[in-house]
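got a structure for you, letters missing:
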């Protein structure tokens, strides 16, 4: 079985943002996301893998037997876009997406160019719904607010 790359690393989050993020706008947005996700999750930011800033943690196990740990909420300030790991496939999340603003999405990731493109209230709703979903379906450090 392949080893999971997204594991807690112990690296410093602020050092990562200051050395990795390539534009001032993305740095500003990254620091704002850290503040918001820390408030919403009630968890300290931690580095997961080489480039994901995560908040809280949970243990997952798939029917295939693959299992591991992951952050409850997270994001990565990638070159092309801010990648948000905040989505759970629930009806409430689908409604929040409709109000989110300008973004692209893959199966579980939301991509935004800059925070000013999205509705922060809708992002908060997505994050809170994700925390709720994870707390109901996995062993986790999260608390539903």
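Now that the structure is in, tell me what you want to look at. Source: prediction; values computed, not measured.

C-alpha only now, for contacts and for neighbours.
Noted.

ok, now how distant is the nearest residue to residue 93 once chain neighbours are set aside from residue 108?
Leaving aside its sequence neighbours, residue 93 sits nearest to residue 126 (Cα to Cα, 6 or more residues apart in numbering; 5.4 Å). To residue 108, residue 126 is 12 Å away according to Cα to Cα, to the nearest Å.

so how far is stretch 118-136 from its chain's centroid?
Stretch 118-136 sits 10 Å away from the centroid of its parent chain (Cα atoms, centre = their mean, to the nearest Å).

buried sites along it?
Residues of stretch 118-136 classed as buried by neighbour count (16 or more other Cα atoms under 10 Å): 118, 120, 122-135.

okay, one more to line up with it:
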């Protein structure tokens, strides 16, 4: 069984341009540029509302396999979700320095970019990519 969220041909800029309000759109554009700078990759849409950078193929012992992005983001109704695919279990130090946020296993939720330290966020993206490289080499 493959992942339901698949890479699409939808232009990322169209997604960003449609985000309201303007302050959220500016935050998303800044996160997009930060991820582009950190990865060196062009963003791709995954499903209708997730922007991902890079990709990898996974196969679990259960037999489930598929393709997914290495890091990404999405503008949700209540917050901005930032995805680091190895999850945030090894990020206690960075999370303690980040600023106002909440998190799930692989999702970091922020209301606005000004609520967090952008340097720490960048550090987390770099670390997340390194962890992915260990588990799923390019």
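Structure's in. What do you need? This one's a predicted model, so the numbers in the text were calculated from it and none came from an experiment.

rewinding a little: which position in structure 2 pairs with the residue nearest to residue 93 of structure 1?
Mapped onto structure 2 by TM-score structural alignment, residue 126 of structure 1 lines up with residue 124.

of all the buried residues of stretch 118-136 of structure 1, which comes closest to residue 3 of structure 1?
Using Cα to Cα, residue 134 comes nearest to residue 3 of structure 1 of those, at 22.4 Å.

pretty sure that closest one sits against residue 72.
Yes - Residue 134 of structure 1 is within contact range of residue 72, at 7.1 Å (criterion: Cα atoms under 8 Å).

which residue packs closest to residue 64 of structure 2, ignoring adjacent ones?
Nearest non-adjacent residue to residue 64 of structure 2, counting by Cα to Cα, 6+ apart: residue 1, 5.2 Å away.

now the one residue sitting closest to the centre of structure 1, what's its secondary structure?
Closest to where the C-alpha atoms of structure 1 average out (Cα atoms, centre = their mean) is residue 74, at 2.0 Å. Classification of residue 74 of structure 1 using DSSP: H, G, I helix; E, B strand; the rest coil returns strand.

can you tell me the closest non-neighbouring residue to it?
What sits nearest to residue 74 of structure 1 in space, not counting adjacent residues and going by Cα to Cα, 6+ apart, is residue 54, at 4.1 Å.

that neighbour -> structure 2?
Aligning on TM-score structural alignment places residue 54 of structure 1 opposite residue 52 in structure 2.

check the contact between that match and residue 67; I expect there is one.
No - using Cα under 8 Å, residue 52 of structure 2 makes no contact with residue 67, being 11.5 Å away.

higher neighbour count, those two?
residue 52 (28 against 16; other Cα atoms under 10 Å).

could you give the secondary structure assignment for the more buried one?
Counting by three-state DSSP, the backbone at residue 52 of structure 2 sits in strand.

likewise for residue 39 of structure 1?
helix.

what does it align to in structure 2?
Using TM-score structural alignment, the partner of residue 39 of structure 1 in structure 2 is residue 37.

what's the burial count for that match?
So residue 37 of structure 2, with other Cα under 10 Å, has 12 neighbours.

distance of it from residue 31 of structure 2?
The gap separating residue 37 of structure 2 from residue 31 of structure 2 is 10 Å, by Cα to Cα.

same deal with residue 100 of structure 2?
Distance from residue 100 of structure 2 to residue 31 of structure 2, by Cα to Cα: 16 Å.

hey, where'd the strands end up in structure 1?
Under the criterion DSSP state E, structure 1 carries strands at the ranges 45-48, 52-55, 58-61, 67-70, 73-77, 82-85, 104-105, 110-112, 139-140.

good, wrapping up.
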